[in-house]
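J.: I'd like to go over a predicted model; first the sequence, then the structure.
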Amino acid sequence: MENPALEMAPVPHRLAGLRSLVSELMILKRVRTPEQPDGLAAHGFRRAWAALVSGEDPATLALRETALALSAVQLGGMDFDVLRRVGLSPEQILGVLRRGFEAATASVDEGLRDRLRTALAEASTWVGAEPPAFVEHLVRQPRAGPPHANTQRVALLPAESHADHCYVVAVASVLVSPLFGADPTGPFVAALSHHLANAVLPDTGGHGNQLLGEHLAPLMARITEQVLDTLPSELAHRVREARRLLSHIDTPEARAFHAANTLDRVLETDAHARAAGFTPRQALEDLEFTHDEPIRAYENAVLAAVGLSH
């Protein structure tokens, strides 16, 4: 008899259309600005937790953060605050953010895209409190990289932080949710909170955790509860409920979270592999690295003179 927990498991081709977009979310971990030296993903992680402790509805927050992240895929650090500081009006800023959003979202489920557009239009009106203290620990705590027993650890540098990982998984959870018929709110909150223990416990990877043996489960549970106890009681309850998704794949929401978590973990290594293999020829041919005409012809002549032309 077929396992009912797997009857609604995703068919690979249903996720294939989102692979490129989820890959592009990796850039949020690496784009830094003077205002956000830890990167855009860490900034989004701080912003999301600040909203949660301010009493923001998680359903509204999930859509807004996803819309802002998708705009940032195209616009980088040119967010609302930066564009306002350089003199654009709120209407002009929204127009720019919308162009970034539209350029990134061709592969997004149409119904979700409409909801994200609405959320983006309301993004400039939100003002939140400071994020809880554990957030900075997760921003500063690097992930261990892919370890395994009896093999040399692969150090992927610059290392992503737990905040980077949690934020991108949260956004990806929203993006994949329509494929599972899932409400994106639970997966989003689960993703933001699925490494709370690492606010206290340094990351040594899966194999290192296994070496804790019988201490692992009670230790992780105790630390997680200590962190949750720092949150307002109603929010702590909502986070505990969302974290129930971490231990199974029996519901659409759980499958959406685990799909997003898997994609981020593997596509993070793919991003490092692509960066390591990047060549000047790719810059010139695939990315059209030189300027537009009439300067392009001169730049191509310069490259030809030093043997770098394609």
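T.: Right, received. Where do you want to start? Numbers count the residues shown, from 1 in each chain.

J.: Please make it C-alpha for all contacts and neighbour counts, starting now.
T.: OK.

J.: any idea which element the residue nearest the centre of the chain lies in?
T.: Geometric centre of the chain, nearest residue: Val168, 1.1 Å, by CA atoms, centre = their mean. Here Val168 sits within helix 162-180, counting by DSSP states H and E.

J.: In addition, the following structure is provided for comparison:
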Amino acid sequence: MNAPARDTASPSRLAELRPLLSELMDLKRIRTPDHPDGLAAHGFRRAWAALASGMDPRSVALRETARALAAVRLGGLDMDVLQRAGLSPLDATRVLHRGLEAVAAPLDPGLRERLSVALSQPPEETCHVPPPLFVERLVRQPRAGATSPNRPRLLVPPLESHADHCYAVAVGAVLVAPRFGASPALPFMAGLSHHLFNAALPDAGYTGESLLGEWLEPIAKRLTDAALTALPEQLAGVVRQALALTGNVDSAEARAFNAADTLDRVLELEAHARAAGFTLRQAMEDLELIHPGPLQAFGNDVLRETEVWP
């Protein structure tokens, strides 16, 4: 059941979260040999596999959010990789907690504690069910880019997929949920599932939606219903309940989901704008590309002699 819509946090809460929400965009583009489609797509697959296996949506929401936040700093250094590298499960968990703690300062204290507990849970052993078929199609389905009727489409490579977007919205919804006094499970589920129809319908953006006009809503409903047939009955019911959060701000949960959706759409383009404006000065001064250590002075001398920097 949705909590009543109310504002219980200071207006600055979202501003405090903004840098972390921006960094979530990186998970769409961090790739590893194990996960060549990116960490966000991997999380999307993993979340749906857990849900299809019968895992409680609230547990999935907290665990995936904790994993995503750890990955903001650790990248592809997840539990599997760390254990393959020789760490014990306990030591690997300690590393993951360091990643979570490195970015957790702006989080609501209660949520921060729940995420820490979720990250400490042993890996799920029952997720032997593969993700539903629509998951791979959403991984392969690119987003439309920024579109507006009667204007050229703006495509900024690399294009994010619908899986990327949905995973980032789902995790973001958990992060902003305390701002609206919302429980996290349904906003997370709405994030994962609000583009199910795009598994079959290529994304033509706002322009395409405008041209579809009166046919958009029945098409989206028909294709969403078709996707839901791939889910166990109980899970399909939860997804339908979550999808009721879209298109309105009538409850705290709806506000959390729609806030996360809005933020992801804009912060995705902001990430591209930030990358386009990147300078060597930022790399050398802000990021200390030649890291502190025994070779730093030598490296800086080489760059100075070759007139690369400064």
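T.: Arrived safely. Bear in mind that the values here come from a model prediction, so they are computed numbers and not experimental data.

J.: before we move on, the earlier item: could you give the separation of the helix holding Val168 of structure 1 from the chain centroid?
T.: Averaging C-alpha positions (CA atoms, centre = their mean, to the nearest Å) puts helix 162-180 of structure 1 6 Å from its chain's average.

J.: cool, and stretch 255-262 of structure 2?
T.: Counting by CA atoms, centre = their mean, stretch 255-262 of structure 2 comes out at 13 Å from the chain centroid.

J.: How about stretch 75-90 of structure 1?
T.: On CA atoms, centre = their mean, the centre of stretch 75-90 of structure 1 falls 21 Å from the chain's centre.

J.: gap between the two ends of it?
T.: In terms of CA to CA, to the nearest Å, the two terminal residues of stretch 75-90 of structure 1 are separated by 16 Å.

J.: Then stretch 6-22 of structure 2?
T.: Span of stretch 6-22 of structure 2 from end to end, CA to CA: 25 Å.

J.: Show me what counts as buried in it.
T.: Neighbour-count burial for stretch 6-22 of structure 2 flags 13-14, 17-18, 20-22 (criterion: 16 or more other CA atoms under 10 Å).

J.: got TSV for these, with secondary structure and distance to Ile219 of structure 2 too?
T.: Output for those, formatted as TSV (DSSP: H, G, I helix; E, B strand; the rest coil; distance: CA to CA, whole Å):
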residue	secondary structure	distance to Ile219 of structure 2
Arg13	helix	37
Leu14	helix	34
Leu17	helix	36
Arg18	helix	35
Leu20	helix	36
Leu21	helix	32
Ser22	helix	33
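
J.: Nearest to Gly247 of structure 2 among those residues?
T.: In terms of CA to CA, no member of these lies closer to Gly247 of structure 2 than Leu14, at 20.6 Å.

J.: hang on, that closest one packs against Pro178?
T.: No: look at Leu14 of structure 2 against Pro178 with CA atoms under 8 Å: they stay out of range, at 10.0 Å.

J.: Now do the same for the residue nearest to the centre of structure 1: its match in structure 2.
T.: The pairwise alignment with structure 2 assigns Val168 of structure 1 to Ala168, based on TM-score structural alignment.

J.: before we move on, back to that, mind picking the two most distant members of the buried residues of stretch 6-22 of structure 2?
T.: Arg13 and Ser22 (14.6 Å).

J.: which residue numbers in structure 1 go with stretch 226-245 of structure 2?
T.: So stretch 226-245 of structure 2 sits over residues 226-245 in structure 1, by TM-score structural alignment.

J.: show me what contacts the residue nearest to the centre of structure 1?
T.: Contacts for Val168 of structure 1 (CA atoms under 8 Å, 6 or more residues apart in numbering) come out as 25-26, 28, 41, 264.

J.: export those residues to TSV and tack on secondary structure?
T.: Shown next, in TSV, are the contacts of Val168 of structure 1 (DSSP: H, G, I helix; E, B strand; the rest coil):
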residue	secondary structure
Leu25	helix
Met26	helix
Leu28	helix
Ala41	helix
Asp264	helix
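
J.: Name the nearest of these relative to Ala271 of structure 1.
T.: Met26 (7.2 Å).

J.: Show me the helices in the stretch 101-250 of structure 1, by range?
T.: 110-121, 134-140, 162-180, 185-193, 205-210, 216-228, 233-243 (DSSP state H, counting those that start in this stretch).

J.: so how much does the fourth one differ from structure 2 once superposed?
T.: Comparison of helix 185-193 of structure 1 with structure 2 after fitting gives an average deviation of 0.3 Å (mean CA distance after the TM-score superposition for structure 1).

J.: Give me the neighbour count for Leu289 of structure 2.
T.: 13 (other CA atoms under 10 Å).

J.: nearest residue to Pro131 of structure 1 other than its sequence neighbours?
T.: Setting aside the residues directly before and after it, Pro131 of structure 1 is nearest to Ala50 in space (CA to CA, 6 or more residues apart in numbering), at 4.0 Å.

J.: Could you do Gln141 of structure 1 as well?
T.: Once flanking residues are discounted, Gln141 of structure 1 sits nearest to Ser161: 5.5 Å by CA to CA, 6+ apart.

J.: Contacts only, for Gln210 of structure 1.
T.: Going by CA under 8 Å, 6+ apart, the list of residues near Gln210 of structure 1 reads Leu216.

J.: Could you check how far it is from Arg222 of structure 1?
T.: Computed as CA to CA, the Gln210 of structure 1 to Arg222 of structure 1 distance reads 17 Å.

J.: I'd guessed Ala163 of structure 1 sits against Leu138; true?
T.: Yes: applying CA under 8 Å as the test, Ala163 of structure 1 and Leu138 come out as touching, 5.2 Å apart.

J.: which one of the two has more residues nearby?
T.: Neighbour count, other CA under 10 Å: between Ala163 of structure 1 and Leu138, Ala163 has more, with 31 against 26.

J.: Relative to Ala199 of structure 1, how far out is that one?
T.: 10 Å.

J.: what is in contact with these two at once?
T.: In contact with both Ala163 of structure 1 and Ala199: 135, 138, using CA under 8 Å, 6+ apart.

J.: Against structure 2, what's the mean shift for whichever strand or helix holds the residue nearest to Pro131 of structure 1, could you check?
T.: Ala50 of structure 1 belongs to helix 40-53 when assigned by DSSP H and E. Taken over the aligned residues, the distance from helix 40-53 of structure 1 to structure 2 averages 0.3 Å (mean CA distance after the TM-score superposition for structure 1).
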